[in-house]
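Novice: Mind folding the following:
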Amino acid sequence: MSNAATETRSVVVEREFPFAPEKLWRALTQPHLIEEWLMKNDFKPAVGHQFSLRGDWGRVLDCEVLAIEPNKTLSYTWNHVHDDAAYNLKSVVTFTLTPTSAGTHLRVEQAGFRSDQPQAFGGAKFGWQKFLENLGQLLARPD
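Specialist: Below is the predicted model:
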């Protein structure tokens, strides 16, 4: 039997990039590049590393790297603390890179939205689309 209070939803955004997985991986794991498409950060690609993300719309604190498989998978906690506790979010973001004949398929999943968090869910859906647009622009620039 499922309990509506504990059931969670995920935001999934997928996109094809005409670049090798290695190039995407750099953009997902190097702090100066993460800052260009996502937010200011003190990220390190090491399991257990704790970091925070700081954007003009807010901060994501107490993030922790959960899994790293170079050029394939990156996963970390994304805990957004808000003045209004109803907006607090404990979630996990997972990036999955799959090589394709034309480049790389990137799947971003943010899991952990409670059913009583429609604003956070909608915000993440919109936010990840925007972040991936930024990522595409960053990748398209000459190295």
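Novice: use CA for all of it now, contacts and neighbours both
Specialist: OK.
Novice: Skipping adjacent residues, who's closest to Ser91 in space?
Specialist: The shortest distance from Ser91 to any residue other than its chain neighbours is 4.5 Å, reached at Gly112 (Cα to Cα, 6 or more residues apart in numbering).
Novice: what's stretch 99-106 in contact with?
Specialist: 14-21, 95-98 (Cα atoms under 8 Å, 6 or more residues apart in numbering).
Novice: Which of these fall in strands?
Specialist: Among the contacts of stretch 99-106, the ones falling in strands (DSSP state E) are 14-17, 95-98.
Novice: Please indicate which of those residues are buried?
Specialist: Applying a neighbour-count criterion of 16 or more other Cα atoms under 10 Å, the buried members of those are 16-17, 95-98.
Novice: and this one, so I can compare the two:
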Amino acid sequence: MTVSEDVSREIVCECELDAPPETVWRAVTIPEFLEEWMGIRPDENRDDDISCEIIDQSPGSQVRFAWHDGRTDVPYSVVTIDIEPALENRTRFRLSHSEGPRMRAANDNGPALRLAA
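Specialist: Okay, here's the model as predicted:
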């Protein structure tokens, strides 16, 4: 069996919401509202070392969050939320949750360690 390194590690959820885009945008960018459904406020430091920060946004249409575990500055996952207007004052909502870059173990028996043996 061969496993491709190009396998997508992303979960995508799309739906149409019965609210105007402006309301949805506020819900996903105002920390107090965001905390209600994500369980954490962006840029909040918690005792369990989990943190979330806004890394990019296009006002009114997209916001991206990086999730960290406190042991590294490299995010372990990225959540992207896209919103766009739909008919009858509704909103198309798309949330994608993708895995961040994988860290290589220091002892992964790469070329340098093989030469040392």
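Novice: Mind checking the TM-score on these two?
Specialist: Remark: TM-score between the superposed chains equals 0.65 [TM-score structural alignment, normalised by the length of structure 2]; 95 aligned residues with a Cα RMSD of 3.0 Å.
Novice: ok, Thr94 of structure 1 - how many residues close by?
Specialist: Burial of Thr94 of structure 1 is recorded as 21 neighbouring residues (other Cα atoms under 10 Å).
Novice: wait, Asn79 of structure 1
Specialist: 21.
Novice: SS state for the aligned residue in structure 1 for Ala66 of structure 2?
Specialist: Ala66 of structure 2 maps onto Thr77 in structure 1 when the alignment is built from TM-score structural alignment. Put simply, Thr77 of structure 1 is strand when judged by DSSP: H, G, I helix; E, B strand; the rest coil.
Novice: so what's Thr77 of structure 1 up against?
Specialist: 62-66, 90-93.
Novice: Okay, strands next: where are they in structure 1?
Specialist: So, for structure 1 - with DSSP E - the strands run 8-17, 40-41, 50-55, 58-69, 73-80, 89-100, 103-114.
Novice: residues touching the most centrally placed residue in structure 1, list them.
Specialist: The residue lying closest to the centre of structure 1 (Cα atoms, centre = their mean) is Val93, at 4.8 Å. The neighbours of Val93 of structure 1, taking Cα under 8 Å, 6+ apart as the test, are 75-78, 108-111.
Novice: who are the neighbours in contact with Phe121 of structure 1?
Specialist: Counted by Cα under 8 Å, 6+ apart, Phe121 of structure 1 has contacts 10-11, 113.
Novice: ok now the lengthiest helix in structure 1, how far from the chain's centre?
Specialist: Criterion DSSP state H: the longest helix present in structure 1 is helix 118-140. Centre-to-centre, helix 118-140 of structure 1 and its host chain are 9 Å apart (Cα atoms, centre = their mean, to the nearest Å).
Novice: Next, the angle from that helix to strand 89-100.
Specialist: Helix 118-140 of structure 1 runs at 40 degrees relative to strand 89-100, counting by axes from the mean of the first three to the mean of the last three Cα atoms, to 10 degrees.
Novice: Quick one: map Ser96 of structure 2 onto structure 1.
Specialist: Using TM-score structural alignment, Ser96 of structure 2 lines up with Glu109 in structure 1.
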